[in-house]
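Quick one: sequence plus predicted model below, questions after.
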Amino acid sequence: MSAYGPSFPIIFNHKSEPSSPSQKPFIPNPTCTSLSDPINADDAETRPHPTVREVCALLDLRRAWNPTQEGRLRHLLRRLTPHQVCAVIRAQSDERVSVDFFRWADRQWRYRHSPDAYHALLEVLSRTKMCQTSKRVLRLMARRGVDRRPEAFAHAMVSCGRARRVEEAMEVFALMLKAGVELDLLVCNTAVKVLVAAKLFDRAVRFVERMRWAGIEPDVVSFNCLIKGYCDVGRVEEALGLIKEMPFRGCAPDKISYYTVMGFLCKEKRVEEVEVLLEKMERDSNLVPDQVSYNTVIHMLSKHGHGDEAIGFVREAEERGFRIDKVGYSAVVSAFCKNGRMDEAKEVLDKMFVRGCDPDVVTYTAIVDGFCRVGDVDSAREVVERMYENGCKPNTVTHTALLNGLCRIGRSVEALDMLKSSEDEWWTPSAISYSVVMHGLRREGWLSGACELVSRMIDNGFLPTPVEINQLIQELCRGGKAREAKEFMEECLRKGCAINVVNFTTVIHGFCQAGDLESALSLLDDMYLNNKRPDVITYTVVIDALGKNGRLEELTKLTEKMLQKGVNPTPLTYRIVIHWHCHSGTVKELFKLLKKMLSRRALRSVYHQAIEKLCGLGKLDEAYSLLDRVLRSGAELDANTCDVFVGSYLNRGDSLLAYKVVWRMLKRNLNPDVHLCQRVWECLMSEGKSEEAKILMVQFVGRGLLLPQHV
C-alpha cells in the first residue's frame, strides 16, 4: 500500500486555485483559437484502449480505494505507453484528479514520466485557474531537464489569465525568454489574448508592436485579438479601421475579424450596421458570406433579442441556397419568445415544419418558456402535449420552465404536485427545478411546504445555496418563527449544506426581533461550536438588542469580546453603542469603551456623535465634559458639533454657557454659526450681561465677522 493511504494525496495546494469542470472559460474569444485540441490524434487511438479505460475506472473509484485497487493501478501504470498516460491525464473530468494521478505516478518506483506527460498536464491545467500548479510543473520540468516547448509556457500563461493574474502570466513569458526558449507566434498571441481579456488593451497594442521588433510578424489571430479589445472598450470605429489597415500590414482580415465587430454591433443594438458590414466584408475583403457566416449572424442577432432582423437573414440565406438548420431556427424562436412575441415564434415554428426541419426539444422548450413568461401556462401545457405527439420528449429544462411559469402566476401548489409526479412522468428534476418551486412557495407564504421541499431536495442529492436557505430563514423570522428558522438551519447543516455566517446572523436577528435575547446569545455561542466566526454584523445585531433591553453591562462585555476576537467595529457599531449608553446615562462607561474601540479602528466623528446624542437627550453637563476632545483639530465637523451645543444651551435658557462654548470655539479658530451667535448676543443683552455681549461683538469684528444686524 502506498505511503499516501488509500486515495490520492493532495500534492499541490488547490485551496487557492478553484477548479471545476463546469467552469466557464476565462477567454471566450472567437478570434483566438485554442492552443491545441483537448484530445489529439494520438489520444483518439489510445483513449479507447482497454488499459486506459480500466485506469480511468479505478480513478473514478479513488475515494473508496483499498490496497488491492491501488496495487492494481500500480500494475496497470507499468503497462501504459507514454501516449496512453497522456490519454489518462486528459480524460479526467476533474482537472485536480489529473494532477493527483500525475504526481502519484511520478512517485512510483522505477517510473519516470515522458516529456509528453508534462505537456499534457499543462494543457489540462490551461482549462483551469490553477496557475500556481502550472508554474510548479514548469519548475519541475526545469529541475529534471525536461525540454520545455513554447506551448508549455503558453498553457501556463492561459491558466494565469483565467485566474486574473495577468502579471504572473507576463512573468511566465519573461521566464521563457530567460530560459532561452525560442519565441514563437503562439506564445505571443497568447500574451496578447491574456492582456486583452484583462482589459489591458493599451499594453496589448504595445506588445503587438514589439513583436515586430523581435522579428515575429503578427498574424490574423494577433489582429483579431486587438479587434476584440477595441470592441470591448467601445472603440468600434478603430476596430473597423484596423480591419481596413490589416492588408497593408501584410495580413488580410478573415471572417472572424468581421464577426467580432458584428457581435459588438448586435450587443449595442446597432443592428442596421450589421448588414452594411456583411456587404463590406464581401466587397472589400472578398470574403463571400457562406453557411457559417449566416449562422453566426443569425445567432448573434437572436442572442441580443433582434428576432425580426434575424429572420430577415434567415430568408436571405435561404434565397442564396443555404439551408438554416434547427439550431438557427431555435435561436430565432428563442429571441421572439424572450420578448413575449409568441405569434411570431409560432410562425417560425410552422415554417420549420414546412421546410422539413423538425423542431427539437430546445425549440419547444423556448416556446414553453415564452408562454410562461407572458403568463399563458395553459398554452405552454399544450405545447408540451404537442411535443409528445411529434415524438419529442420534454426534458428537465422544459419541465422546469413550466414549473417556473406556474410559480410566477401564483400556482406554486400545482407546481409542487407536478414536481412530486416527476417520477411517474419519467423525468428527473434538477436543482433548479427544486429551487424554482421552493421560491414560489416562499413567495406565496407557504413556508412549511417550502422547508419540506428543501428537505426532499437535499435527500435527492441537491444542496440549496446559502442564499436560498437565507431567504427562507428571513421569511420565517418575519413571521415570528425564529425557532422554526433555527431548526430548519440546523437540519440543513446536519445534512451537509453550506451554512454561512449570514444564515446564523439572520436567525439571531430573528430572535432579537422576537424579544428572545437568550436564544440569540445561545446561538451566538453555537456559531463557534460549528466553526463559524461571527462577523461585525452579527455582533452589532446582538449589541443593539442588549441595548434595547437595558442590559448595558452585557453590551459592554460583548463589545469587548468582539474586539478580543479581532473583529473591528463599524460606524454603525459606534452609533449603536453611543446611542444606548447615552440613553442610559452611563457616560463614563461609554468613554472607557470608546477608548478601547478607537484603539482597534479610529473614527473621527465618535465624540461628535456622543455630544450630539447627549445634547439631544438634554444631558448637557455630560456632553460638556467631552468638549475638549472635539476642539483639538479645529475642523468644520468640530464647529458643527459646537453649534449643536450652543443651540442646546440656548434652548435651555443658559446663555452664559452658550457664550462660553462660542468663546472656546473662537480660541480654537473655529467660526460659529452667525445666526446662533446673534441669538447668544440677544440673550446676553436681554439678561443684562452686556460685558459678555460686548466681548462677543469685539471678537466678531476683529475676525471680520459681523453680526447680521450690523452688516
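Thanks, I have the structure now.

contacts and neighbour counts: CA atoms only from here.
Will do.

Tell me, how many residues neighbour Arg149?
14 (other CA atoms under 10 Å).

Skipping adjacent residues, who's closest to it in space?
Nearest non-adjacent residue to Arg149, counting by CA to CA, 6 or more residues apart in numbering: Val181, 7.2 Å away.

and the helix or strand in which Ser98 is found, what does it pack onto?
Ser98 belongs to helix 95-106 when assigned by DSSP states H and E. Counting contacts by 3 or more CA pairs under 8 Å, 6 or more residues apart in numbering; DSSP states H and E, helix 95-106 is packed against helix 82-91, helix 115-125.

Presented hereafter is structure B, for comparison with structure A:
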Amino acid sequence: MDQTSKLTKALFKNTKNPRLAWHLFKRILSSYSPSSSPCYLRSMPIIVRILIGAQMHREIDELPQLVLVSQHLDVALTSLTSFVQSLASLGHLDKAVLHFKSLRTRFPAMPPSVSLYNVLLQSSLKGNRPDFVKWLYTDMIAAGVKPETYTFNLLIQSFCDSGRLDDARDLFDKMSEKGCQPNEFSIGILVRGFCKAGFTVQGLELLNQTRNGHPSPNRVVYNTLVSSFCKEDRIDEAEKLVERMRDQGLFPDVVTFNSRISALCRVGKILEASRIFRDMQMDEELGLPRPNVITYNIMLKGFCKEGMLEEARALLDKMKKVGNFMTLESYNTWLWGLVRNGELSEARLVLNEMLSKGIEPNIYSYNIIMDGLCRKHMLSDAKALIDLMRSTGIFPDTVTYSILLHGFCSKGKTIEAKNILQKMIRNDCSPNSYTCNILLHSLWKEERTSEAEEMLQKMSKKGYQFDTVTCNIVVNGLCRSGELDKALEIVNEMWTNGPASLDKGNSIVSLVNHMQNVSNRFPDVITYTTIINGLCKVGRLEEAKKKFIEMTAKGLHPDSVVYDSFIQTFCKQGKISSAYRVLKDMERNGCSKTIQTYNSLILGLGSRNQIFEIYGLMDEMRERGICPDVCTYNNIISHLCDGGKIKDATSLLHEMLDKGITPNISSFKILIKAFCKSSDFGFAYELFEVALSVCGQKEPLYSLMFNELLAGGQVSEAMEMFEASLDRSFGLKNFMYKDLIDQLCRDDRFNDANFLVQKLIDRKFEFNHSSVMPVIDGLNERGDKQQANELATKMMKLALEDGYGNKTCYSERSNIDGRLKKAGGSDWQDILQRDDGSGIALKTLKHVQKGWGQGCISSLQPQKNYFDDYYDGNG
C-alpha cells in the first residue's frame, strides 16, 4: 500500500477529528502520484464533509487554492469538480456556485461535464433557487455542453415549481429539436406540474398527445392523474382513467385504489368506498391489489368522519387481528374519530391502550386529546394533560399550547390565556402567528382595545410574524367598536406597506404600519368584507361602494358575503329595487344567493307586505336546494302576523317542525303575541305549552305569557303564571309584577296581592319596594291593620338592610339621601313625592331617614308601637 492510500485510510478513520483530518488531507495532496489517483479522488468528498460538519469555513475556502498549487492541471480540474459537487450535494449551494464560477474563470477552455451541471441544477431545485437554474443553463449552452434528457427534466421541473407551466410545456416540446427525446419521467414531471397547479385537464391532454412518438406513460403518471381528479371530486373522470390503464396493460396498483377510496370518503360516498375496499380484500380473481395499512387508515378515517363508529370499530377489530396494521398512525386516526364524535372517555381509554401495548403516543396523539378536552370546555383536564405529556417524555409544542389557549379564549378567560402564552414562551416554545392571532382576536372580541394594542407592540418587538389575518383581526375589532375611520386607515396602509407618517393620533394604525416581520399583509377579500359590512351597518353606503370599487380594481373578486352586506342594508332601508339591482350584479359575477340573501329580501318584502312575492322566494329557495332556516321562517311568520294572517303563520310553525327545523323562542313569541292581541288566549296558552316542550322552561317565555295575559285583562291567569315563574326562581326584571299587584288592589283582591308580596319577601327575590305601597294602603283602608303593620315592618327592615349593605339585598336598590343606589323604576324615594294621602308610607319613610346611619339595624327595630299609634288614628 502506497503512502497516499495509507493516508486516505487514516483520513477515513479520523472523520470525528476534523483538525487531524485536515492535516492528513494536506499530506495526501503533497504525497499524490498518478498511481494513487483513485484514493486521492475519494478523499475529496470525505474532507469536504468533515470540514462542513465542523464549520471550518476558512479551511473550505483555502482548499481550492491548495489543490491548484499542488496538482497538475487536469488532476486539479477533476479534484475541484469533485469539490463543487460535494458542496452542492451537502446543501451548501451558494458556496458551490461561487467556486463553480471561479472554476469556469480559471479553466475557460475546459468546460465542465454535463454531470456537474446536472448536480448543480438538481441542488438549485432543492434549494428553490430558480435564479441559479437560469444562470447554469445559460452558462451550459455558452460552454458548448450538450444537455441530456435528465438535464431537460430538471429544467422542466424548475419551470413547474415556479408556476411557469407554459415554459415547461414549450421546453418539453423542443427537447427533440435539441437532440434529446422525452422519457417517461419527462411526461410524469410535466403532468405532475399541471395537476399540482390545478390544471388536471391539461395534464390529461398531454397524456393524450404523447401517444405517438413518445414513450408510453407509466403507472405513476396515471396514478398522478387519477389522484388529481379524485382530489377535485371528479370521480367519473378518475374511473375512466382506471379503465384506460387496464386497457393498456397497466393494472391499477394499491396507490390507484387508495386515491379512489380517499376521494369517495372525502365527498361522503362512504358506501361506494367501502364496496371497493371489500373487493380489494376478496376478489383475488380480478387481480385487484390487496389493501395496505394506508387503505385501512383511509377507510377508518372515512367511517369516523361520517359518524359510523360501529363500522369503524368492526374495521378496527379486523386491523388488530391482522396485527401489523395497528400502527401509531392507525391509533391516531381512531383517536381523531372518537374525539370528533364526542367519545372523549373512550379516546382516553385508547390512549391508555396504546401505552400498554408499547405504542408510544406522539405529540399529535396528545394534541388530538387536548383538542377534544378544550372543545368540551374541560380546561382543568386539558392543563393536566400537559403534565401527563411531560411525564412520558413528550413536550408540548406550539400546536398544543395554541389549542389550550384557544380553549380559554373561547370561554372568555383571557387572563388565563395570557398566562398560558407566557408559560409557553418560558418553556422555549415559540408562538406562531396563529397562536398570537387567537389571543388578539379574543381581546378585540371583549373590546379590550388597550390590551390588544399592547399585545401587538410586544409581539412586534419580539419579532413575531404577522400576516393578513392579524391585520384583519385588528380591522374587525375596530369595526366592532365603532372606530371605522381607524379601520379604514389600516386598510389603506396595508396596501402602501411603507412607513408613512400618520399624524392623526391613530396609534394602532401607526403600530400596524411599522410592524416588523410582516409577511403577506396585503388586504384580501375578508379585509374588504369586514370594512364594507362595518360601513353598511352604520349607513355609510357611499363609502362602502367606494371600497367595493377599490376591491375589484385591486383584482379581488367579491364573494356572496360582500354583496349580502349591501342587500341587507338596502332591504332594512326599504330600498328593495336597489337591493335587487345588487342581486342582479351579484349573479352576473358568478356569486350564488345564500340563505342570508333570501332572508334579507324576505325582510325587505315583508316591510312592504308583499307576501305573495315572499312565497315566491321560498319556492325559489327549494328549487335551488337552499333550506330555509329559523330566521327565514321567523321573518315570514312575523310579517303574516302583522298582516293579520295568524292561521297562515301557525301553519308555517307546523311546517318548521315537520321539516326538522327547531323553532326558537322568537318563533313562539311572535305567535303568542299575535294570538293574545286577537284575544285568543286559549290558543296562545296552547302555543306556550308547545314552546316549553320545544325550548325548555325559559324565563322569556314565562315573562311574555304573563305580560300578555295581564295586558289582556286575564288577571287570575296572569297571577297563576307569575306564581309558576316564582316557583322556578326566575328573575323579575322582565315581569310586569307591579302592574299585577296594582290591578289586584284595584280589584279589591288585597289578600291575593299580599300573598304575592309575602312570597316575594319569603323567597328573597329582588323586587321594587314601591310595588308594596298599594297593598299596605289597601289593607289599612280595609281594616286589616295587623297585616298592614307586619308588611310595613318587613319592608322597612328590607330597606334598612339595603342601606347598610351588610346583608343580602333582596330588593332593588333604593336611593334615599344618596345612600341607596337606584336600579330602575319607582322606589321608596319616589314615594316621598306622592300626593295620594298615603300617610303611612310618608311617615314610615321619614322615620327611616331620621334613623339613617345610627349604627345598627336593631336600634331602629322597636317601632311597632309607632305603627300601632298610626293605625289607632293618632297619626
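All right, it came through fine. All of these numbers come straight from a predicted model, not from anything done at the bench.

Could I get the TM-score for this pair?
The pair, once superposed, lands on a TM-score of 0.56 when counted by TM-score structural alignment, normalised by the length of structure 1; 471 aligned residues with a CA RMSD of 4.6 Å.

For the helix holding Ser98 of structure 1, buried residues please.
Glu95, Arg96, Val97, Ser98, Val99, Asp100, Phe101, Phe102, Arg103, Trp104, Ala105 (16 or more other CA atoms under 10 Å).

pretty sure the fifth one contacts Ala120?
No: counting by CA atoms under 8 Å, Val99 of structure 1 stays clear of Ala120, with 10.6 Å between them.

Between those two, which contacts overlap?
Ile89 (CA atoms under 8 Å, 6 or more residues apart in numbering).

what does whatever helix or strand Tyr574 of structure 1 lives in correspond to over in structure 2?
Tyr574 of structure 1 belongs to helix 571-584 when assigned by DSSP H and E. Mapped onto structure 2 using TM-score structural alignment, helix 571-584 of structure 1 covers no residues at all.

again, but for stretch 701-708 of structure 1
Going by TM-score structural alignment: stretch 701-708 of structure 1 matches no residues.

same check, this time on stretch 649-662 of structure 1
Using TM-score structural alignment, stretch 649-662 of structure 1 lines up with nothing in structure 2.

Show the end-to-end separation of that stretch, please.
Using CA to CA, to the nearest Å, the end-to-end distance of stretch 649-662 of structure 1 comes to 11 Å.

Now tell me what touches that stretch from outside.
Against stretch 649-662 of structure 1 from outside (CA under 8 Å, 6+ apart): 620, 642, 645-647, 672, 677, 679-680, 683-684, 692, 696.

Next: stretch 281-296 of structure 1.
Stretch 281-296 of structure 1 is touched from outside by 252-255, 258-259, 278, 313-314, 317, 322-324, 328, with contacts defined as CA under 8 Å, 6+ apart.

Kindly indicate which of these lies nearest Arg72 of structure 1.
Gly328 (49.2 Å; CA to CA).

Skipping adjacent residues, who's closest to the counterpart of the closest one in structure 2 in space?
Taking TM-score structural alignment, Gly328 of structure 1 has Ser330 as its aligned residue in structure 2. Leaving aside its chain neighbours, Ser330 of structure 2 sits nearest to Asn297 (5.8 Å; criterion: CA to CA, 6+ apart).

Spell out the residue ranges of the strands in the stretch 51-200 of structure 1.
Taking DSSP state E, counting those that start in this stretch as the test, none of the stretch 51-200 of structure 1 falls into strands.

any idea where the helices of it begin and end?
67-79, 82-91, 95-106, 115-125, 131-143, 150-162, 166-178, 185-197 (DSSP state H, counting those that start in this stretch).

picking that back up, tell me which other helices or strands the helix holding Tyr574 of structure 1 touches.
Looks like helix 571-584 of structure 1 contacts helix 536-548, helix 587-600, helix 606-616 (3+ CA pairs under 8 Å, 6+ apart).

who wins for proximity to Arg408 of structure 1 among those helices?
Using CA to CA, those put helix 536-548 closest to Arg408 of structure 1, at 33.3 Å.

just checking, what packs against the next helix or strand after that closest one?
Using DSSP H and E, the helix or strand that follows helix 536-548 of structure 1 towards the C-terminus is helix 552-564. Helices and strands touching helix 552-564 of structure 1, by 3+ CA pairs under 8 Å, 6+ apart, are helix 536-548, helix 587-600.

Tell me what angle helix 552-564 of structure 1 forms with helix 536-548.
170 degrees (axes from the mean of the first three to the mean of the last three CA atoms, to 10 degrees).

do you know how far the residue nearest to Ser330 of structure 2 is from Cys265 of structure 2?
For Asn297 of structure 2, the distance to Cys265 of structure 2 - CA to CA - is 11 Å.

repeat for Lys357 of structure 2
30 Å.

which of these two has more neighbours?
Using other CA under 10 Å as the criterion, Lys357 of structure 2 and Cys265 rank with Cys265 on top: 23 against 8.

Which strands or helices does the one helix or strand the more buried one maps to pack on?
If you go by DSSP H and E, Cys265 of structure 2 is part of helix 254-266. When contacts are defined as 3+ CA pairs under 8 Å, 6+ apart, helix 254-266 of structure 2 sits against helix 219-231, helix 235-247, helix 270-282, helix 293-305.

Dump the ones you listed into a markdown table; add mean neighbour count as well.
Putting these into a markdown table (neighbours: other CA atoms under 10 Å) gives the following:
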| stretch | mean neighbour count |
| --- | --- |
| helix 219-231 | 23 |
| helix 235-247 | 15 |
| helix 270-282 | 16 |
| helix 293-305 | 22 |
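
Turn these into a markdown table, including distance to Ser158 of structure 2.
A markdown table is the format used below for those (distance: least, CA to CA, whole Å):
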| stretch | distance to Ser158 of structure 2 |
| --- | --- |
| helix 219-231 | 18 |
| helix 235-247 | 27 |
| helix 270-282 | 36 |
| helix 293-305 | 31 |
